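Fold the following for me, if possible:
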Amino acid sequence: MAKTAPKSSSKKKESKEGFSKYIKWFWILFFGGILSVALLFLFTAWFSDLPDETQMENPETNLATEIIDSKGETLGKFYKENRTPVKYDSLPDHLVNALIAVEDERYYDHSGIDGRGTARAITYLGTKGGASTITQQLAKQFFTDQVSSSKFQRALQKVKEWVIAVRLERQYTKEEIITMYFNKYDFLNQAIGIRSASRIYFSKEPMELNTVESAMLAGMFKNSSLYNPLKRPELVKQRRNVVLAQMAKNGFITEEVKNELQAEDLNIEYSPEGHDEGVATYFRAYLQEFLKEWIKENKKTDGSTYNIYRDGLKIYTSIDSDMQRHAEDAVKEHMSHIQKEFTRQNKKNKTAPFRDIDVDETEDIIQRAMKVSDRWKKMTAEGKSEKDIRASFKKKTDMRVFGWDGDIDTTMTPRDSIIYYKSFLRSGMMSMKPQTGEVKAWVGGINYKHFKYDAVKKQKRQIGSTFKPFVYATAIDQLHLSPCDKVPNTQYTIEAGKHGNTKDWTPKNSDGSYGGLVTLKDALAGSINTVTARLLDRVGPKPVIDLIDKLGVDTRKIPEVPSIALGTPDLSIFEMVSAYSAFVNEGVYVKPVIVTRIEDKNGTVLYQHIPETKDVLSKEAAYVTVNLMEGVTQAGSGRRLRGTWATSRQDYKNAVTGYPYDFKNPIAGKTGTTQNNSDGWFMGMVPDLVTGVWVGGEDRATHFSSTRYGQGATMALPIWGIYMKYLYADENIEVSDGNFPKPENISTILDCEEFEENNTNNGDEDVPEELDF
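Next comes the predicted model:
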């Protein structure tokens, strides 16, 4: 018979096993607690960068400041990232459908995470497509960093994306999420966000995109670096066709439409929006400086400073983009022609592109240019010696230089490149509405990328005979002169000691002719120096300077001497246009305006322009001055605008004579030419538009050898003529071709021929007498 264990020992064994179980659970709980706390701290560390509710409501985004013209068209942008957000209503249906079809077919059926897609991705290890939803991709771009160092980190990032995606779906509607994704994505080539992408790749606003264009952009979401339309057009086309196929699969388009669209080319219309490219580049450069000064004096409500590259401001300007394009085209058309003649003449010029200076003076110009160059500044900052820097200017290097038909790849020394660029004539032009002060066109040079110095506002050059109307206006206002009053055309001397003269001053007429009496109208039309000298002697230099000071000209460096009558002061195009505008505006000076309104990204108005005006001349004096300048285009140096000077269009193309513009409408204007033909000017006016043009070299020693080519009527006037032809031919632009507004009850005699005919036999007492100067 088997033996059985005593009951007491059995109980002891059970008691021992129960105790061990408690000990086991104690240690499990103990270490489990420690592990839980550790995991909690680790989880907190891993997910410490998850956004809070405030970040979710206001995801940080760099928004470009948008520059808008007077018609609402975008001129350009200032940006760190070229992003201008759009609303869902600005996205065409086929664009949204294209993105959903290729990136997230069940977009409207999930809450941030696509369960079916995730299961498929895990099952097939991603070989049959990923599982990222549009919401997850947005979360990745907004709130998580790109991680690629390990599989564990990538998996952890995916978990973060899931968490953020779910929170985004709770916070925003589907439309808001997809809009944010379109606004956030980088399409490359400075195209950040869908609006920049549609403008840069297709020169359109998003709503104007067609289905095939939308498909291309939607295809870029997979990998814009790979599917870059500028570098891999064939690959991009293949990807676009995949999108179109997906759209057909999801019922957004028919199979027939898909087949038709897949056969189309990309039809890229690349319109870069870089700071050196696009329309009104010189204007935008000046506006940038304007805004930097504005933000110094205008803070945000919290006291912080606006950032024009990140805050998404909207700058509404006075520029008319259509007029601006016509102005730029006019400058390019004329300057490319006249440059050919300038280059031809320099082939036999041993000191080209300079004239009238010796070898030492030429070398001084080149040395000064070297010292202000970017190369010199950069090498100096790197600690290079002056000897090494100078040596670098003599070493040939590959470079891209300016050419009228596009940049040219070449090899030359930096020193030779300085001479090359100095051989180009430069130009500047500004156009303004005299009644409102609105600047409508601003062309600061021939090419901003290569010639950045702005000739409209920064540059000041001698203005030659374009100064004479200020002398005439002063004399008319003070002495109540008539265009029909006669003045001797004889040599005239203002003696030393008078009007601040240190020695006798006897100006000569440019054509060397003298004799007889001339009316003031004929004198200004012929730009007769002796007559202008007589007028200035009568009124004195100070009243003339006082007049232009009231007309917005900086007169601090203009001496009170008689020689200013012939245009020795250096003024800017900006000053000249604003001053001339008062003549057309019945004697009222209106301060030029370039910015009409500034708004923040929410549409709150931060700045509203208030016009600044000043009565300077009587209406009659202003009108008489305009009438005098009409004579310049009727019988003076501006008569080629009437088609009575040039012989043929071919002459113009060869830059030999000019172009028969054949204008019939009233035009007032004045040409100007400085000593040695260094500067050519033309100021042209119609009743509602005043435009100033300057042409010359960067250095005064860069000029034509003769007045035939170097005068303002040949260098500058044609730009005005081409520009106005373009304006009058453009149905979208309204520019007056009527008469200048004439004051009521004007007492001044204006029609000299009719007056003399009516008074030939009535006695000399009724005929204007020779002025006693």
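
all contacts plus neighbour counts: C-alpha atoms, from now on.
OK.

Quick one: the helices in the stretch 51-200 of the chain, in order.
53-57, 93-103, 115-123, 134-143, 151-171, 174-184, 194-202 (DSSP state H, counting those that start in this stretch).

For residue 662, give me its contacts.
640, 641, 642, 643, 644 (C-alpha atoms under 8 Å, 6 or more residues apart in numbering).

try residue 358
residue 351.

Tell me how far it lies from residue 352.
11 Å (C-alpha to C-alpha, to the nearest Å).

Check residue 420 too.
With C-alpha to C-alpha as the criterion, residue 420 and residue 352 are 10 Å apart.

Which one's more surrounded, these two?
A count of neighbours by other C-alpha atoms under 10 Å puts residue 352 above the other of residue 420 and residue 352, at 19 against 15.

got the residue ranges for the helices in the stretch 401-550 of the chain?
Using DSSP H, counting those that start in this stretch, helices in the stretch 401-550 of the chain cover 414-422, 468-479, 520-525, 529-539, 541-550.

Next, format these as a markdown table and append distance to residue 582.
Putting these into a markdown table (distance: least, C-alpha to C-alpha, whole Å) gives the following:
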| stretch | distance to residue 582 |
| --- | --- |
| helix 414-422 | 36 |
| helix 468-479 | 11 |
| helix 520-525 | 18 |
| helix 529-539 | 20 |
| helix 541-550 | 10 |
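
another one to check against the first:
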Amino acid sequence: MARTSKKSKKPARNYGKYIRGFWTLFGIGILAIVFIFLLAGWGVFGKMPTFEELENPETNLATEIFSSDGKTLGKYYSENRTPVKYEDLPDHLVQALVATEDERFYQHAGIDAKGTLRAAVFLGTRGGASTITQQLAKQLFTENVSSSIFERIFQKIKEWVIATRLERQYTKEEIITMYFNKYDFVYQAVGIRSASRIYFDKEAKDLNIQESAVLVGMLKNAALYNPVRRPDLVQGRRNQVFEQMNRNGFISETEMDSLKQLPMKIDFTPEGHDEGMATYFRAYLQGFMKEWIRENPKPDGTEYSLYRDGLKIYTSIDSKMQNYAEDAVKKHIENLQKEFDRQNKSNPTAPFRDVDNSEIASIVESAMKRSDRWRVLEQQGKSVEEIKKSFTEKTEMRVFSWNGTIDTVMTPRDSILYYKGFLQAGMMSMVPQTGEVKAWVGGTNFKHFKYDHVKQGKRQVGSTFKPFVYATAIDQLKFSPCDTLPRARFTMEAGKHGNQEDWSPKNAGDDGYEGMISLKNALAQSVNTVTARLIDKTGPEPVIDLVEKLGVDTRNIPAVPSIALGTPDISLFEMLSAFSTFANQGVYVKPVIVNRIEDKNGTVLYQHVPETRDVLSKEAAYVTVNLLEGVTQSGSGVRLRGTYAKDRIDYKRAVTGYPYDFDRSIPIAGKTGTTQNQSDGWFIGMVPDLATGVWVGAEDRSVHFPNITYGQGATMALPIWGMYMKDVYNDKDLKVSKEPFERPENLSIEVNCDEYKVNGDTNNSVPDELDF
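Predicted coordinates for the structure are as follows:
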């Protein structure tokens, strides 16, 4: 029997220690992770938001400016953000966001474990792991870090902690709303409302699904997926959003295919401080608000921020009327500029006239010293010689033209001369009864010409001052429009009314001194000798007292008779508010630009209270209006009715919108004005419930038309009024009155002057040459 060998038995391995080791290490790892999160929560890796900060996330909210008809005129901001509510977000916008950025948004509590694991395994090649909440946490409470992997890890940990806190603090809808309100879509479009207005010129609630997809597509990288600069790339990204929406069941495949075929349409409407509507008004309003803020602190004593506190300013401006005003200014000045340039072609000192080379050099040097270039170089310690030399060195620059901005190379000195040749305009429209300013155009292009010709500029007013002389005579001496005075030459001797020498005013064209003329025709034809006779009867002091009560700054108006012909420098703002008093039955109402101010929560911080004072009797005011109506019936404003004596003038070349053909039944009271050498053209016109004033001229008084044909107020300024009022009357929503001016009861002064010649008026026709 064979002997079998028995294999020796090995002892069984002890796996228990490995299992215990594994779980020990696993537990340590979990504890380490928990500890790291605790450290992050305690702020070891950087400041973490407090409960109060989570409750009220700090955001810079733009102050929004509203028109009286509810349109946004513009904003003041450090970040152009105006928040919207969740209910103002279209469903397809929210769906596009969730489908593209965070498919499991409604299932997780701030951190998407599945997405995080996928990102870790595939190193981010199959999509990132940041949830919408994490992205919001990063925007609200964390800062960008360097490329260090450790700093990025700690940054991510902080985002996770903040995200979970946000999820406990806010609903999903609130998180989506905050995310949309916070994201920067570039071009100063911070938040979905600004982005909707800037890229599509509409409110967020009015976006269609294609527009929503474009904006959601930008969330990946707004600078890269910029629809203005890279439309093809953005359209491809938009179509990816459609695919994600289809994948998540928000749209069908058929809908997706149809939407992808649609072209991408952008309506780019920048909202910078130099763009948009009412730019000059907004610049003036900015100063108004800064003064209001200084005088009205918060309850805790700190100041409101115009750029971060989300104030809401409700102004008196009507968006339609503002648009009509800007359009009228642009059309007429662009057209008038062509004629001005044509007449300057043979002018050896263009754009200046009546000055020599030394005077031109002085004008240019003065402009150089007022420039930003001079100020900056002076701050750098440059000498006067070095600064002047820099103005003669050619440099690349972008300059204004009526055909668009021009890229060119010229010296800064030449650019000064270039800009001196442009005509400018100021226009303002207001309601006499309430003082509400409805339109404000301070110039032709705010980006290139910052100077405001409504409030900031003061220019010689010419014959538009004469109604104040007439009103004083009516109020003091009870003159009637039917009363007559001689047209004859008139001399006021030295020493009378403060005159230092004899004063002998001339009529336009230095003729027309024969016979008698009614006051109504004298004002209509701007007869200087008659106005001089009136101020001789009243004295200059009562006239100055009147204009001061009408809101005009009279500190620099001397009490001399020559003011009767319009020598004072007065702003358009002051002139229009003064004229408005006549239409408001002698009651002055201080112009108002702000009706109400609210904080971001809608609490009213300011409510306008009208400031009024009685200046003239109803009778004197009505009679003055009656005189001013004569200007548009038979005087320098007659072209508003579609007729004019000077048929030889080619108005197609210089006057826009003529003829205006306002029906003679429409009551229009107004006055043109032209100053020395035709450097300033004025027209102030009123209907019963709207007064509008226009000034046209150049920056320097030595830049002007060579003769009165084109340099008069009736050609320079009146056409803007005519175009504007035609648009206003054609807009039935505005309901501007066509009724007669209200006649006071028991009127004792005669205003029915049909029998002029019976009363001695020997000339009631429109002469060929008027002092407009």
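
circling back to that earlier point, any chance of the helices of the stretch 51-200 of structure 1 in CSV, with mean neighbour count and distance to residue 69 of structure 1 too?
Formatted as CSV, the helices of the stretch 51-200 of structure 1 follow (neighbours: other C-alpha atoms under 10 Å; distance: least, C-alpha to C-alpha, whole Å):
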stretch, mean neighbour count, distance to residue 69 of structure 1
helix 53-57, 12, 32
helix 93-103, 22, 27
helix 115-123, 15, 47
helix 134-143, 22, 32
helix 151-171, 17, 36
helix 174-184, 20, 23
helix 194-202, 24, 16
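
want to try a markdown table for those helices, with distance to residue 38 of structure 1 as columns?
Shown next, in a markdown table, are the helices of the stretch 51-200 of structure 1 (distance: least, C-alpha to C-alpha, whole Å):
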| stretch | distance to residue 38 of structure 1 |
| --- | --- |
| helix 53-57 | 26 |
| helix 93-103 | 38 |
| helix 115-123 | 28 |
| helix 134-143 | 25 |
| helix 151-171 | 17 |
| helix 174-184 | 36 |
| helix 194-202 | 45 |
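
Which one, of those helices, ends up nearest to residue 737 of structure 1?
Nearest to residue 737 of structure 1, of all the helices of the stretch 51-200 of structure 1, is helix 194-202, at 35.2 Å by C-alpha to C-alpha.

and the closest one, which stretch of structure 2?
Helix 194-202 of structure 1 corresponds to residues 192-200 in structure 2, going by TM-score structural alignment.

Not counting its own residues, what contacts that stretch?
So stretch 192-200 of structure 2 is contacted by 80-84, 180-183, 185, 188-189, 202-204, 207, 211, 215, 266-271 (C-alpha under 8 Å, 6+ apart).

what residues are up against the counterpart of residue 159 of structure 2 in structure 1?
In structure 1, the residue matched to residue 159 of structure 2 (TM-score structural alignment) is residue 161. Going by C-alpha under 8 Å, 6+ apart, residue 161 of structure 1 touches 136, 137, 139, 140, 144.

Over to residue 727 of structure 2?
Taking C-alpha under 8 Å, 6+ apart as the definition, contacts of residue 727 of structure 2 comprise residue 324.
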